[in-house]
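[1] coordinates only, no sequence provided:
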């Protein structure tokens, strides 16, 4: 991978340490490389978009393994062009935090004004 605008990092489920890594792709799988360390192979189909955190696009594993809930792959900046087709699409949330707050107040208003104690 060669993209000067993006820093690729990985955080596994074992520790909180963020590693700057290099990604190598083999078909529909990828591996991380860092110095003398190499990860196991992961499938692009197992990745889910977790959102934008601290200016980084963060992906997680959705492979059904409960022991790895904190596994993360992040791209500070835009992901490299070679990976954009293989990564899951960025789906913005349907409702932002402000939208959820408005819905919550509307529901509270409906319950409050619809309750019988108001009309007695």
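    Alright, I've got the coordinates. Quick caveat: nothing in here was measured; it's all calculated off a predicted structure. Residues are numbered from 1 along each chain as shown.

[2] contacts, neighbours, all on C-alpha from now
    Will do.

[3] number of residues surrounding residue 42?
    17 (other Cα atoms under 10 Å).

[4] then residue 106?
    Residue 106, neighbours per other Cα under 10 Å, totals 12.

[5] next one: residue 47
    Residue 47 has 19 nearby residues by other Cα under 10 Å.

[6] same question for residue 20.
    16.

[7] here comes the other one, which I'd like you to weigh against the first:
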């Protein structure tokens, strides 16, 4: 646990050092500290997402245009909640949700994530 505290202290020090730096230096530092978020964004937003959005537009026309931004907000909210629980407990997300919130929610999240990967991520492999 002391390694975690040391790396956290280093990150805090790094953030303080760029507090009054120019915007380009801040952006560079924030990007460096953002970790695998860039990769996750690239995986989840690809050609399959574009194809799915276009197909939804063909089926529902402009009446379903509100659905895509709403799902993005739900996705951000879900990742934020999972991140908060994980960082607060120091445990893996599935374990933390099952122990500290509700096992039904933990298993539901796991099943929903697997189904979402099948429905939305698999079409990207055909590109």
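    Sure thing, it's come through. Here the structure is a predicted model, which is why all the values come from computation and not from measurement.

[8] and the TM-score between them?
    Here the superposed chains carry a TM-score of 0.25, computed using TM-score structural alignment, normalised by the length of the first structure; 51 aligned residues with a Cα RMSD of 4.7 Å.

[9] select the longest helix from the first structure.
    Using DSSP state H to define each element, the first structure has its longest helix at helix 97-114.

[10] how close does the residue nearest the centre of the second structure get to residue 58 of the second structure?
    Using Cα atoms, centre = their mean, the residue of the second structure that lies closest to the mean C-alpha position is residue 79, 4.8 Å off. Going from residue 79 of the second structure to residue 58 of the second structure by Cα to Cα, to the nearest Å gives 29 Å.

[11] likewise residue 114 of the second structure?
    Distance, residue 114 of the second structure to residue 58 of the second structure, by Cα to Cα: 26 Å.

[12] try residue 70 of the second structure
    For residue 70 of the second structure, the distance to residue 58 of the second structure - Cα to Cα - is 18 Å.

[13] and the next helix or strand past the host helix or strand of residue 30 of the first structure?
    Under the criterion of DSSP states H and E, residue 30 of the first structure resides in strand 29-34. As assigned by DSSP H and E, the chain's next helix or strand after strand 29-34 of the first structure is strand 37-38.

[14] I'd like the next helix or strand past that next one.
    Taking DSSP H and E, what comes next after strand 37-38 of the first structure is strand 42-43.

[15] for that following strand, packing partners?
    Here strand 42-43 of the first structure touches strand 29-34, going by 3 or more Cα pairs under 8 Å, 6 or more residues apart in numbering; DSSP states H and E.

[16] thanks a lot, see you next time.
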